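Novice: I'd like to go over a predicted model; first the sequence, then the structure.
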Amino acid sequence: MSLALIVNFATVLLLAPFSNWMTQRFGRKESTVTALIFGAAMYAILLVSHTHSAMFYLAMLFLGSLGAGVFNLMVWAFITDVIDNHEVLTGVREDGIVYGVNSFARKVAQAIAGGFGGFMLTFIGYVSSTSGGVTQSTQVVNRIYSLATGVPTACLALAALVLIFLYPLNKKRVMQNAETLEKIHTQNTEAEEKAEKKTED
C-alpha cells in the first residue's frame, strides 16, 4: 500500500511537464476524457483479473493512476475556462465566486470521502482492532480488493461521462472564448484610453 500511494503521487509529477503539450495538441477536456477512460479501463482489468501478483497490480495501478493524474492536473485549468466562459455569457468576470464554489465543493467531497472508506469497510464485514491480532476472512479480503479496484473504475468512468455529456468547454469552445475576450478587452482598453485622452484635453 505504501508503494501504491507513491505511485499515485508520482504519476502527477511525471505528467506535469506534458500537460501544456496535451492542452495545445488535443485540448483540456479531450485529453482528460481520454485519460479517464484509459484509467477506468486499467482499474477494470485489475477488478476482473483479481490478480495475486504484486508487480502486476502495481504496474496496472501506475497506468490507472495516469488517468486520475491528468484529471488532477487539468481540473485547475478547467476553473479558468469556466470563469472565461461565464464572462463571455454574462459580461461579468466572477473569479472569486467560481473559485469559492469550487473550494467549498472540494471540502465537502473530501469530508464525504473521509467517512466513505470507513463506512465501506464496515459494510463489507471488516473487523477492526486496537490491539491487533485480528485475522480477516478470505471473503473480506476479496471484498477489500474489489473496493480498491471497483471504486476507482466507477469514479473515473463517471467523471469521463460527466465531462462528455455535461461539460461543454471543449478545445474549440475554449479557443472561441479566448478570442472573444481578447476582442472585448481590447475594445475596453481603447475606450478607456479615449476617455483618458478626452479628460486630458
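Specialist: Sure, I can see it.

Novice: CA only for contacts and neighbour counts going forward, please
Specialist: Noted.

Novice: and Tyr145, how close does it get to Leu121?
Specialist: Counting by CA to CA, to the nearest Å, the gap from Tyr145 to Leu121 is 11 Å.

Novice: repeat for Ala59
Specialist: Taken as CA to CA, the span from Ala59 to Leu121 is 25 Å.

Novice: what's in contact with stretch 149-164?
Specialist: Identification of contacts with stretch 149-164 by CA atoms under 8 Å, 6 or more residues apart in numbering yields 29, 32-34, 36-37, 39-44, 46-47, 67-68.

Novice: buried subset of the residues you listed as a ChimeraX selection?
Specialist: Buried members of the contacts of stretch 149-164 can be picked out in ChimeraX with the line below, counting by 16 or more other CA atoms under 10 Å:
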select :29,32,33,36,37,39,40,41,42,43,44,46,47,67,68
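
Novice: so which of the contacts of stretch 149-164 sit within helices?
Specialist: 29, 32-34, 36-37, 39-44, 46-47, 67-68 (DSSP state H).

Novice: where's the residue most central in space within the chain, which helix or strand?
Specialist: Most central in the chain under CA atoms, centre = their mean is Phe71, positioned 3.3 Å from the mean C-alpha point. Using DSSP states H and E, Phe71 sits within helix 54-90.

Novice: buried residues in the next helix or strand after that helix?
Specialist: Downstream of helix 54-90, the first helix or strand assigned by DSSP H and E is helix 95-123. Buried residues in helix 95-123, counted by 16+ other CA under 10 Å: Val98, Tyr99, Leu121.

Novice: hold the first one in mind and look at this next one:
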Amino acid sequence: MKLTIRERLCYGCGDLGSQFAYNLVTTYLMIFFTDILGLSSVAAGTIFLIATAFDAINDPLMGSIADHTKTKHGSYRPYMMAAAIPYGIFLALCFVAPEWSYSGKLAWAYVMYLLYVIFSTMFQMPYGSLSNVMTDDLKERTMLGAFRDWGANLAGFLLNMFAVTIITHFSASDQNMDKRGYLALGIIVAVCCVLFTSVAALGTKERIRPPKNTAKLTESLKSIGQNKPALCILFMVFFINSFVAFRSTFTTYYALYYLGDENMIPMILTTMYTLPLLGLLFVPKLIEMMGNKRMFIISGLCAILSGGLSLLAGTNTTLVVLSAIFGGLTLSGVFANIWGCMPNVADYGEWKTGIRAPGLIYGLATFAIKLAVALSTYLVGWLLDWGGYVGSLEVQADHTVQFIYMANGVLPILFGIIGIVMILPYNLTQEKMVKIKTELANMRKGREK
C-alpha cells in the first residue's frame, strides 16, 4: 500500500515536533537545573530518574490503552490530537526559574517535568504505533521510519544550530546564558512542538483495521517475553540512545569546561545531527541491501569510533568534529532502522503468540529510550559530582576538567560495544518477514470466520 509524499512528510513531522522537545530537554534542561535553577547535579539527575520510574508504568499502559481504543478517527490519532497543546505548554514551563526557596524550586522542577512527561507519553506512544496501521507494505514501513528519523534529526540540527544564539540573544547581558534566554528558547521550541505534532496527527490516516485486541495487559506483556526480535530491538534502543543522550547532555559541560568555548556546543551537536539529514537519504536502500542486523552493527561500531576519537582529540578541533561525525553516522543508521523494524516485530509477535500488541511494544521501546535518557542524565549528574564539579564556579578544578574529558570518550565506547552485543540474536530477515506476513494474513482470516 503506497503512501503519498505528503502523508510521509506529515508523519515525519511528528518526530520533528517531539524531537525539538526531546533535544531541548536532553541537551539543556540538566544544565538549566544546575546552573540557572541552582539545584545540585545529583538532585537534578534524580528528577530524570524518578520521572522515568513513573514512565515504567505510564508508557506501556498508554500503549496498551491505545491498542484497545476504537474510534471513527482510529486508535492512535485521537490521543495525538489531544496531547499536542499541553505537551508544548509544560515543556516551556520546565524552563521557568521561580525566585523561590531551594525546596520550592526543586518541587517546581519535579511537577513541571512530570507533567511534561505525561503529555509527551500521550503523544509518543500512539505516534510510534501509527505506522503499523498506515500501511502493511514492508518498504513503505522502512520509508516511514526514514522520514520519521529525518524529521528527528532536522529538529536536532536546527535546535543545536540556533539554541545558544537564541539563549544569549534573549539573556539580560546579551552574552551570558541566563534564565531569560533559556525561557525564550523553551517558548520557541514549545511552539514548534505543538505545530508539528498537530500536523502529524491531522495529516495522516489509519487505513488498516486490525482485529480487536482482547488480550489483557499481563498477557500482552508475557507475549513480549516470547518475542526475541522485540527484545533485541528494545535493548539496542536502550544502549544506543544512552550514547545519544549522554553525548547530548555531556557535550554542554565538555565544551564549556574542557574545550573552554561555548561555541563548540552547536558545532559538535549540529555536526552530529547534520550527517543523518544526508545519510537518511540512503538508509532505506542500505537496509534493503545489507539487512537490519548488519546496519545496527555498523551503527554500534560508529559509536565506538566516536568515543575513541574523542579520547585522541584532546582540544584538537578537527578530531573533535570528526568524533561528532561518527556520532552522526551512528544516528544515521540506527533510529530509522529501529522505527522501520517496529511494525515487523509486532507482526512477528502476533504470528508467534496470537497476541497483537504494537502499541505496547512501542510503549516499551519509548520507555527504553526515556530510561536511557534518565539513567544517562543521572549518570552525568553522578559523574560530575564524583569528579568534583561545582555549578556555581565559572572555572572548574583541573582534575574535574580532566575527568570530563575522559568520561566524554569512554562512555560512548562502552555503549557502542554493549549495543552490538544486544543486537546479535536478532533474526528477522526480509525473506522471513514475507513468510510471516503471508501466514499472518491467513491466521487473521481464520479468526474472522
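Specialist: Cool, the structure landed. Keep in mind that this is a model prediction, so the values were computed, not measured.

Novice: the residue nearest to the centre of the first structure -> the second structure?
Specialist: In the second structure, the residue equivalent to Phe71 of the first structure is Val334, according to TM-score structural alignment.

Novice: that match against Ser299, yeah?
Specialist: Yes: between Val334 of the second structure and Ser299 there is a contact under CA atoms under 8 Å: 5.9 Å.

Novice: for the helix or strand hosting Pro229 of the second structure, list every residue counted as buried.
Specialist: Using DSSP H and E, Pro229 of the second structure maps to helix 228-253. Applying a neighbour-count criterion of 16+ other CA under 10 Å, the buried positions in helix 228-253 of the second structure are 228-253.

Novice: stretch 122-131 of the first structure too?
Specialist: Using 16+ other CA under 10 Å as the test for burial, stretch 122-131 of the first structure gives Tyr126.

Novice: now swap in stretch 436-449 of the second structure and tell me
Specialist: Neighbour-count burial for stretch 436-449 of the second structure [16+ other CA under 10 Å]: Ile436, Lys437, Leu440.

Novice: SS state for the last one?
Specialist: By that I understand Leu440 of the second structure. What DSSP: H, G, I helix; E, B strand; the rest coil gives for Leu440 of the second structure is helix.

Novice: how about the helix holding Pro229 of the second structure, aligned to which bit of the first structure?
Specialist: Going by TM-score structural alignment, helix 228-253 of the second structure sits over no part of the first structure.

Novice: other SSEs contacting that helix?
Specialist: Secondary-structure packing of helix 228-253 of the second structure (3 or more CA pairs under 8 Å, 6 or more residues apart in numbering; DSSP states H and E): helix 217-225, helix 264-279, helix 317-353, helix 358-386, helix 398-423.

Novice: can you list these in a markdown table and add distance to Pro78 of the second structure?
Specialist: What follows is these, written out as a markdown table (distance: least, CA to CA, whole Å):
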| stretch | distance to Pro78 of the second structure |
| --- | --- |
| helix 217-225 | 21 |
| helix 264-279 | 30 |
| helix 317-353 | 20 |
| helix 358-386 | 14 |
| helix 398-423 | 34 |
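
Novice: nearest to Met62 of the second structure, of these?
Specialist: When those are compared by CA to CA, helix 358-386 sits nearest Met62 of the second structure, at 7.1 Å.

Novice: would you check the span in the first structure matched by that closest one?
Specialist: The aligned range for helix 358-386 of the second structure is 95-123, by TM-score structural alignment.

Novice: that stretch against the second structure, how far on average?
Specialist: Comparison of stretch 95-123 of the first structure with the second structure after fitting gives an average deviation of 2.0 Å (mean CA distance after the TM-score superposition for the first structure).

Novice: of all the helices and strands packed on helix 228-253 of the second structure, which lies closest to Met161 of the second structure?
Specialist: Comparing these by CA to CA, helix 264-279 comes nearest, at 5.2 Å.
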